[in-house]
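Asker: Below are the sequence and a predicted model; questions follow.
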Amino acid sequence: MNQRTTSSSWANGIVQALSLGGVDCHALFDELGLDYQALQDADARFPQDAMTQLWQRAVALTGNAAIGLNLARVMRPGAMHVVGYALMSSATLKESFQRLVRYQRIIAEGADVSFEPDGGGYRLTLAIHGDRLPAARQSAEGSLASTLAFCRWLTDRPLIPLEASFEGPTPEDVEPYQALFQCPLQFSAPRHSLLFRHADLTVPLPTANPELANLHDRFAGQYLARFTDSRITHRTRQLLCRLLPEGEPRRDAVAQLLHLSERTLQRRLHEEGTSFQQLLDDTRRTLAEQYLAQPELALLEIGYLLGFADPSNFFRAFRRWHSMTPGEYRAERLAMGSELVPRDAGHRH
């Protein structure tokens, strides 16, 4: 399973926010098995669940459940990768939010953003998704706080929303929230959101620049276009598919073909939420399902195509994946009268 990831630029923002709250993030990264130096790599990404663990440990260490609001104090364009500069060069906040919806995945894959008319205004809605761990409320609260702070910075005005809504229960101390958002607060709400006046969203931004906006759109679009292809998970899977018919690929051999050290390959796969062995297993499983959709391929032949030297190892692996033998799987699908649809190994969430 490929886990959602967060850009190093956004992770850096989280680290700065936690540091303002008195957290030793270097020690915390070591404790959680995260590479602190990777924060300086613009192309590095961290698993979403690792960010959740950061928030959880920070709250446990400080006792400050509102520590996520510190993101508002460190928010600048660079914290959002190229997206921040695209927002900054937009003509209005409305156009800026539309770009945020379009490019949010670059900042963090675990967040979904929508921006829609609501009554006489517009509502920016945020949903944070975890993988193995439910997302920390500090992540969503910090994202809303930083978004509002960024808007105030962009407009150079004391922008006040009509309403700020949070899914979590009312905190014991609401004063930090009131001081920051300066608007009616709604807790235990159906969604995390900010409701803005239409008039506030259509005022021209001082930083507007149509030429730069087009340039940043191109950069952001190119990043999204190569996002999947540039991920080491995708490149490793492509190699595995090519090498498997020659036998089970070794990790050191794959690393060499990718022009990486074995240790770097391990680290980058971990950043993307997987491991070499897990990726090998997932790739074999997906290819097995594709091959079994081709009746002309014998079961023994499929086993060898998947790099299993001993067919019995293929049968054992397949029983672990599907709790049935390859033959039973093929027969069941044929009996159902449905065509087997190959599943992409990179999209099991």
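Answerer: Structure's in. What do you need?
Asker: Only C-alpha atoms from now on, for both contacts and neighbour counts.
Answerer: Will do.
Asker: Surely Thr125 is in a strand?
Answerer: Yes. Assessed with DSSP: H, G, I helix; E, B strand; the rest coil, Thr125 lies in a strand.
Asker: Check the spacing between it and Phe227 real quick.
Answerer: 24 Å (CA to CA, to the nearest Å).
Asker: more neighbours, those two?
Answerer: Taking other CA atoms under 10 Å, Thr125 and Phe227 do not tie; Thr125 has more neighbours (18 against 13).
Asker: how about that one, what does it touch?
Answerer: 113-115, 191-194 (CA atoms under 8 Å, 6 or more residues apart in numbering).
Asker: Spatially nearest residue to it, not counting backbone neighbours?
Answerer: Nearest residue to Thr125, sequence neighbours excluded (CA to CA, 6 or more residues apart in numbering): Ser193, at 4.3 Å.
Asker: Tell me the secondary structure at the one you found.
Answerer: Going by three-state DSSP: Ser193 is strand.
Asker: does Arg268 belong to a helix or a strand, and which?
Answerer: If you go by DSSP states H and E, Arg268 is part of helix 262-271.
Asker: Any buried residues in that helix, and which?
Answerer: Residues 265-271 are the ones in helix 262-271 that count as buried (16 or more other CA atoms under 10 Å).
Asker: out of those, who's nearest Thr202?
Answerer: Within the buried residues of helix 262-271, distances to Thr202 taken as CA to CA reach their minimum at Glu271, with 39.2 Å.
Asker: on contacts alone, who are the packing partners of the helix holding Arg268?
Answerer: Secondary-structure packing of helix 262-271 (3 or more CA pairs under 8 Å, 6 or more residues apart in numbering; DSSP states H and E): strand 45-47, helix 232-243, helix 251-257.
Asker: Mind putting these into JSON lines with distance to Tyr304 and mean neighbour count?
Answerer: Converted to JSON lines, the helices and strands packed on helix 262-271 look like this (distance: least, CA to CA, whole Å; neighbours: other CA atoms under 10 Å):
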{"stretch": "strand 45-47", "distance to Tyr304": "34", "mean neighbour count": "25"}
{"stretch": "helix 232-243", "distance to Tyr304": "11", "mean neighbour count": "17"}
{"stretch": "helix 251-257", "distance to Tyr304": "19", "mean neighbour count": "15"}
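Asker: Alongside the first one, take a look at this:
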Amino acid sequence: MTRLPTQGHSSPPTSSTTVLASVVYGLDAFIARLGAQPVDVFSQCGLEGRLSSTPSETVLLGAYCRTLDYAASKTATANFGLWFGHQFEPRRLGMLGYAALSSSVLGDALDNLAAFFPIHQDNSIVTHSRQGETARLDYDVGDPLLHDHRQDAELTLAVLCNIIRDACGENWSPATVHFRNRAPSCTDEHEKVFGCKVLFGQETNSILFPATNLTTPMPAADGLLFSAIKDGLLQIQAHKQSVEQDFLLQVRRVILDLLPHGQPSITQVAERLGCPYWTLQRRLAASGFTHRLLVEDVRRQHALKYLRNGEHSVSQTAFLLGYSEGSAFTRAFTRWHGCSPRSWQGLDRA
């Protein structure tokens, strides 16, 4: 019987969602300018304050959001994320920023931004759409452990607004801006930053603006640069996929090692891997698996391997795959392959 994760863990679930470390650029100087000590803020929130020279280096989005919240408190700047985003130059986003800035026209820039954003930040989307005469950009984080990320949402929409202003001019303003979070105590600053009416408690974090802006040329359009940036982003994507494939292989090996002792729980597998069970659960979900489905997949694959050429009997195979009864293994095997394990062995030998 599968042992369910127990309650009362010493640490609460934490998100494993990451964002490229370019988002940290200038954060220390901005905190210092507002009168707080960056080192204290970073150490309190578990964020590394210096930038790595590696383009694919990431930081935990949860730590980044905590840093924004804590910086807001330490600097007595309630809308810290809003103001940090307002002064953040799009090129400081690294490859994602340059992918947008080197596009030919604003519409292409926003399409490219939306396409590459999941490489920049896990479990998150930027959507660019058009309805009649209105264009819109939506931003959301799909990680339920990061449901309260007001500072990050306001920062991100301010940076997206800066990308549009790069094409349309620094005095450009949207038609309206929407935020999912409740209205903070002071909203005048939001209307000052965006230059338009800002609504809170909405369904999405969105910037709405005239669709006629989409044909505006990007001042730094550069086809060769865009091609190089695109290749770099795809390399980062391939690296992330390789890391996840290696992780899945490691999880499969642990499951296979534990199966002779019975069907392993997600807690047992996580303990063997040296990570919290919720981190394992989230990384499996990002790869399209649940713990139960992966255990079954390991059993299904190795059932054939163990039975092939008569290396193991049906009862031995059932034991190695964690079945307490041979009949349970036979039912599972029949469901997977359309025949009983004994019948399959006979076909394999024929």
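Answerer: Nice, thanks for sending it over. Everything numeric in this text was worked out from a predicted model, so none of it was measured.
Asker: Spatially central residue in the first structure, please.
Answerer: Glu109 (2.4 Å; CA atoms, centre = their mean).
Asker: List the contacts of the closest residue to Pro276 of the second structure other than its chain neighbours.
Answerer: Leaving aside its sequence neighbours, Pro276 of the second structure sits nearest to Ala270 (CA to CA, 6+ apart; 5.9 Å). Going by CA under 8 Å, 6+ apart, Ala270 of the second structure touches 276-277, 280.
Asker: Ala270 of the second structure: what secondary structure?
Answerer: Recorded secondary structure, Ala270 of the second structure: helix (three-state DSSP).
Asker: now Thr6 of the first structure
Answerer: For Thr6 of the first structure, the assignment made with three-state DSSP gives strand.
Asker: how many neighbours does it have?
Answerer: Count around Thr6 of the first structure with other CA under 10 Å applied: 24.
Asker: re earlier: and the helices and strands packed on helix 262-271 of the first structure: which comes nearest His322 of the first structure?
Answerer: Nearest to His322 of the first structure, of all these, is helix 232-243, at 20.6 Å by CA to CA.
Asker: what's the angle between the closest one and helix 262-271?
Answerer: Relative orientation of helix 232-243 of the first structure and helix 262-271, computed by axes from the mean of the first three to the mean of the last three CA atoms, to 10 degrees: 120 degrees.
Asker: Residue for residue, what is the longest helix the first structure has?
Answerer: Using DSSP state H, we find that the single longest helix of the first structure is helix 210-230.
Asker: and that one, what other elements does it pack with?
Answerer: With 3+ CA pairs under 8 Å, 6+ apart as the test, helix 210-230 of the first structure has helix 81-88, helix 93-107 packed against it.
Asker: residues making contact with that helix?
Answerer: Helix 210-230 of the first structure has contacts (CA under 8 Å, 6+ apart) with 82-83, 85-87, 89-91, 103, 106, 234-235.
Asker: Could you list the buried residues of it?
Answerer: In helix 210-230 of the first structure, counting by 16+ other CA under 10 Å, buried: 213, 216-217, 220, 224.
Asker: Could you do stretch 81-93 of the second structure as well?
Answerer: 81-86, 88-90, 93.
Asker: cool, and stretch 271-288 of the second structure?
Answerer: 276-284.
Asker: Ok, stretch 46-66 of the second structure next?
Answerer: Within stretch 46-66 of the second structure, the residues that qualify as buried are 47-49, 51, 56, 58-66, counting by 16+ other CA under 10 Å.
Asker: Now tabulate those in TSV and tack on secondary structure and distance to Gly132 of the second structure.
Answerer: TSV is the format used below for the buried residues of stretch 46-66 of the second structure (DSSP: H, G, I helix; E, B strand; the rest coil; distance: CA to CA, whole Å):
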residue	secondary structure	distance to Gly132 of the second structure
Leu47	coil	43
Glu48	coil	44
Gly49	coil	44
Leu51	coil	42
Ser56	coil	38
Thr58	strand	38
Val59	strand	38
Leu60	strand	38
Leu61	helix	35
Gly62	helix	37
Ala63	helix	39
Tyr64	helix	37
Cys65	helix	35
Arg66	helix	39
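Asker: out of those residues, who's nearest His149 of the second structure?
Answerer: Distance to His149 of the second structure, by CA to CA, is smallest for Cys65 among these, at 6.4 Å.
Asker: what's the matching residue for that closest one over in the first structure?
Answerer: In the first structure, the residue paired with Cys65 of the second structure is Thr52, using TM-score structural alignment.
Asker: pretty sure that match contacts Ala135?
Answerer: Yes. Contact criterion CA atoms under 8 Å: Thr52 of the first structure and Ala135 qualify, at 5.8 Å.
Asker: distance of Gln182 of the first structure from Leu194 of the first structure?
Answerer: From Gln182 of the first structure across to Leu194 of the first structure, the span is 12 Å (CA to CA).
Asker: Please, where are all the strands along the stretch 51-200 of the first structure?
Answerer: Secondary structure of the stretch 51-200 of the first structure (DSSP state E, counting those that start in this stretch): strands at 111-118, 121-128, 163-165, 185-186, 192-197.
Asker: Report the contact partners of Asn171 of the second structure.
Answerer: Asn171 of the second structure touches Arg165, counting by CA under 8 Å, 6+ apart.
Asker: what does the residue nearest to Thr125 of the first structure align to in the second structure?
Answerer: Using TM-score structural alignment as the criterion, the counterpart of Ser193 of the first structure in the second structure is Ser206.
Asker: Please tell me I have it right and that match contacts Asn181.
Answerer: No. Ser206 of the second structure is not in contact with Asn181 according to CA under 8 Å; the separation is 11.8 Å.
Asker: Looking at those two, which one has more neighbours?
Answerer: Taking other CA under 10 Å, Ser206 of the second structure and Asn181 do not tie; Ser206 has more neighbours (25 against 20).
Asker: Tell me the spacing between the more buried one and Ala29 of the second structure.
Answerer: Separation of Ser206 of the second structure from Ala29 of the second structure (CA to CA): 28 Å.
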